[in-house]
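Student: Sequence and predicted structure are below.
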Amino acid sequence: MTTQLADPPQTAAAKARGKWWALVFLALAQFMVVLDGTIVNLALPRLQAEMGISDSTRAWVVTAYALALGAFLLLGGRIADFWGRKRAFITASTGFALASLAGGLAQAPWELISARALQGLFAALLAPAALALLTVSFPGGKERGTAFAVFGSISGVGAAAGVLLGGFLTDYVSWRWCFFVNVPIAAIALVGVWKRVQESKAGGSTKYDWPGVAMAAFGLGSLVYGFTNAEHGWAAPETWGFILAGVALMAMFVVVERRVKHPLLPLRVASERNRAAAFLASFLAGAVLIGGILFINFYIQIVLGFAPFIAGVASLPMTVVLIVTAGITAKNLPVLGPKIPTAVGPIFMAAAMLWLTQVRADGSYLVNMLPALILLGIGLGLVFVPMQNLALFGVDKDDAGVASALVNASQQIGGSLGIALFSTVAAAATAAAGGAPMEALSDGYSAVFWWAAGFAVLIAPIALLLINISRSTFSGATSSDTPAVHL
């Protein structure tokens, strides 16, 4: 007979410390991925002037990243599951750092756009690997809730920090440092995960579903590209043509995934109602967060006349409130359960956007922006924490990577739709307003915020109708992987 001895107290304490250090480095990687979705935005005018880039080509500096990230996230999640999540993380961190270095050193537009596409490609492997490693490191209980609170708040913090850091670097150093800054961040995350995180990967068959890979990549890529082209008008062939192609390819993808033996996306991951609620909430929250923040910063810079760095500083209240709210939400999540905060958070988000509909050319930051930023931070903090938990709750450990990819893909596609739709709305409302330029722009931004409020409101009924997991199961009090439901 053999007897299994418990770990000595020193060993148990060391494991606990290692787990929390792992969270730091994994969250840092996620921060970098989200940061790069916005850090270049404020640098675009100066970058365009220095490199002689045309207006049409300028859009590809942003689009190339979003397109590669959205197209390959599902494949990245499966590679992480099959190849090894730690190995995938280290490879992706290295690739992301090298692509960032290439972007900072670029001398021609094609070099810069290629570097952005490579950043997106490696981010598509890095993001799901990081979230999957977090899921394995924190399998359940209150510690998992705290870990996911930190990780969940990164989406909002990273987007806002990208604006702040991008403005600072552009104003005081060079737009090239919007790329170079990723190199030390990636290096710290890589070394930390290499030393602190154990390898994990899926067992059993590790065959890739190549038809599914092709349909998912082209389908998601077509959707992102179509939404991005909406600035040319929704009636333009390059808009509706790619969107329809993307929808058709994703429908074919679902059919294929039902039939193949080793699917890229096991439909059980997306079809469970609580996780489905998380993916839908991620999609809508991405539209509000990424699209909304873009136009908030347009108003602060163009209408109120703030310099890029000062505009970034002006967005800090939202970030601070989001972090505080996420911490409070995580602490009380075992008692509240996921439904209440996911349903209440959108009310604060919608209230923020409705407040912003009152923006005027002669408005002020303290009156028109600050209250809305505080409300938005509260709403995002309430939504992101349970959303990240739900997206991975009860997922088989072999599917952790692809589930992580799906929640990231949902937010990315939502953000692309938000930017595209809101850009079209702003352009139409500005043109219809006439009058003084700043008045017309303010009217355009006001129309955008009405639409953003509508997107935010939709999250609440999704939470109320689909989330039915019990508080005890969600908090880790039960051992079953199958969510208990309230009848």
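Tutor: Structure's in. What do you need? As the structure is a computational prediction, the values presented were derived from the model and not from experiment.
Student: rest of the way, CA atoms for contacts and neighbours
Tutor: Will do.
Student: if you skip the residues just before and after it, what's nearest to Ile459?
Tutor: Ala281 (5.5 Å; Cα to Cα, 6 or more residues apart in numbering).
Student: Comparison target below:
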Amino acid sequence: MRAAATHDTGDAPAGPVADSSHPGAPSGDRTSAPRRQARDSSGGPARSTLILAIICVSYFMVILDNSIVFTGLPQIRSDMGFSETGLSWITNAYVLVFGGLLLLGARAGDLFGHRKVFLYSLVVFSLASLLVGAAQSAWWLIAARALQGVGAAVLAPSALSLLTRSFAEGKARNRAMAAYSAVAGLGAAFGLVVGGLVADLISWRAGFFLNVPIGIVMMVLAVRFLPETERRGGRFDVAGALLATVGSTALVLGIVDAADHGWTAPATLIPLAAGAVLLALFVSVERRAAQPIVPLRLFASRERSGAYVTRMLYMGAMIGFFFFTAQFVQSVYGWTPLQAGLAFLPMTLVNFVFAIRVPRLLERFGRPRILAAGVVLTAVGMAWLSRLDLHTPYLTGVALPMVIIGAGQGLALAPMTSSGVDGVAAEDAGAGSGLVNTVHQIGSALALSVLTAVAATVSTGHAAADIAARSGTALTGSAVLLALAVVAVLTLIVPARASRK
């Protein structure tokens, strides 16, 4: 693939572009040695398209499993006897391990080669999916979801690293990143449809069994077509990974317990304090580590720091949207899981339409405007949706707000991802890719815990009315998170891009 020339659109740095995949390349060399080798032996654009397809389908599995469970939650709660707050651990067990180990997974790709760890991660993820589908108890289900998180923690950063190393900054990467980001948006919404369909026709378990044959096919294709990346010397920062994972888990545990015991109870305060201490130790360890999983220099860029903050807030709001809206349409409207999944189609279709147009929009309007427009639209749609109550009609109270949310997400994800990985030095490529996904997952877990705890305080004495009131409260919280994301874009990312012109 020929490296695309950069255009002054705010989507790639002006002037010579530092190579992001080969440390010895001069700053003006836009095509790394590994990339040239892959290009020369690849057979051209068809091979590049196939590489992108393998990466996107595999990442699609990860995102799909983050949402496929939502439409099955009522069935799972009935089968396994979960409480209202305990139900959130089905999601949190996955996203916490996913987010906490992502940086270690990214480091594994740097040390052993991203294609190799990509393959191993597909094995772990497929096996864990089989165990989730076969779960016979609550602890088994949560443990298998955590194991899925381990596989996802290695797969996601390896996929993003393979993508950034295969496509040069500029038009080529913008298009590849748009496809990758579209997968993230569509996977979340499509997972609801797939989860609802199989839950209706077979069981909530069947959606997880689907990952096994898909994973096997992706393994075969990856061995045949994905190029291996250059290995780097070094070692794992195990202490940093454990502190990040355990610290985040402690915070989530404290927030979830607050719903049952109150914010001043020891069961709440102890894990919250422990989480804060562990995360402070994590920062201290990363400052001193010779090869940290989170090089603190990644935060030196105002744009990247803004992208991390924006992503945490944005994805936290979106997971609350999926978690509560899926339960609302089933419990209040009395819809089946399939109908609940199809209820998200207005968002899914609009998301896709906008996502595929993002590369052209970026060239015309620049990254800051498109990102800001996307986050603002999502916030407006979420504020509208948060007005839910027991008598809200689907068309005007749910479907139309979803159209706006879908348009916003379709616009926002690609430029948000690009702002988080652009300009990262070659030696930090794995950590940079991992950090983008880490803030995504940790933000999701923390936000879902807060939204669940806040929603659990609402009680009307009637089951359907409780779900409606709690959903409206939680979605109001999501709208607040998105308003904060707008502030982050306007105060951090927009000024940073302007200063680069």
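Tutor: Structure's in. What do you need? Keep in mind it's a predicted model, so treat the numbers as computed, not measured.
Student: Kindly provide the TM-score of these chains.
Tutor: TM-score for the superposed pair, counting by TM-score structural alignment, normalised by the length of the first structure: 0.88. Supporting figures: 464 aligned residues with a Cα RMSD of 2.5 Å.
Student: one step back: residues near the aligned partner of the residue nearest to Ile459 of the first structure in the second structure, how many?
Tutor: Using TM-score structural alignment, the equivalent of Ala281 of the first structure in the second structure is Thr310. Using other Cα atoms under 10 Å, Thr310 of the second structure has 28 neighbouring residues.
Student: Could I get the full set of helices for the stretch 301-450 of the second structure?
Tutor: For the stretch 301-450 of the second structure, the helices defined by DSSP state H, counting those that start in this stretch cover 302-331, 337-342, 345-365, 367-385, 394, 400-421, 429-455.
Student: any idea how far the equivalent of Leu164 of the first structure over in the second structure lies from Leu484 of the second structure?
Tutor: Here Leu164 of the first structure is matched to Val193 in the second structure, going by TM-score structural alignment. The gap separating Val193 of the second structure from Leu484 of the second structure is 30 Å, by Cα to Cα, to the nearest Å.
Student: Of the two, give the one with the bigger neighbour count.
Tutor: Val193 (26 against 18).
Student: which ones are touching that one?
Tutor: By Cα atoms under 8 Å, 6 or more residues apart in numbering, the contact set of Val193 of the second structure is 68, 338, 340-342, 344-345.
Student: Determine which two of these are furthest apart.
Tutor: Ile68 and Leu345 (14.2 Å; Cα to Cα).
Student: Spatially, which residue comes closest to the residue positioned nearest the centre of the second structure, not counting chain neighbours?
Tutor: Residue closest to the average C-alpha location in the second structure (Cα atoms, centre = their mean): His440, at 4.6 Å. Of all residues not flanking His440 of the second structure in the chain, Met312 sits nearest, at 5.3 Å (Cα to Cα, 6+ apart).
Student: how deep is that neighbour tucked in, by neighbour count?
Tutor: There are 25 residues near Met312 of the second structure, going by other Cα under 10 Å.
Student: next one: Gly162 of the first structure
Tutor: Neighbours of Gly162 of the first structure (other Cα under 10 Å): 25.
Student: Over to Arg259 of the first structure?
Tutor: Neighbour count for Arg259 of the first structure, taken as other Cα under 10 Å: 9.
Student: circling back: which one of the helices of the stretch 301-450 of the second structure lies nearest to Lys171 of the second structure?
Tutor: The nearest among the helices of the stretch 301-450 of the second structure, by Cα to Cα, is helix 345-365 at 7.5 Å.
Student: For the closest one, name the packing helices and strands.
Tutor: helix 171-201, helix 400-421 (3 or more Cα pairs under 8 Å, 6 or more residues apart in numbering; DSSP states H and E).
Student: whereabouts in the first structure does that helix align?
Tutor: The aligned range for helix 345-365 of the second structure is 316-336, by TM-score structural alignment.
Student: Give me the buried positions along the matching stretch.
Tutor: Across stretch 316-336 of the first structure, burial judged by 16 or more other Cα atoms under 10 Å covers 316-319, 321-323, 325-327, 329-331, 333-334, 336.
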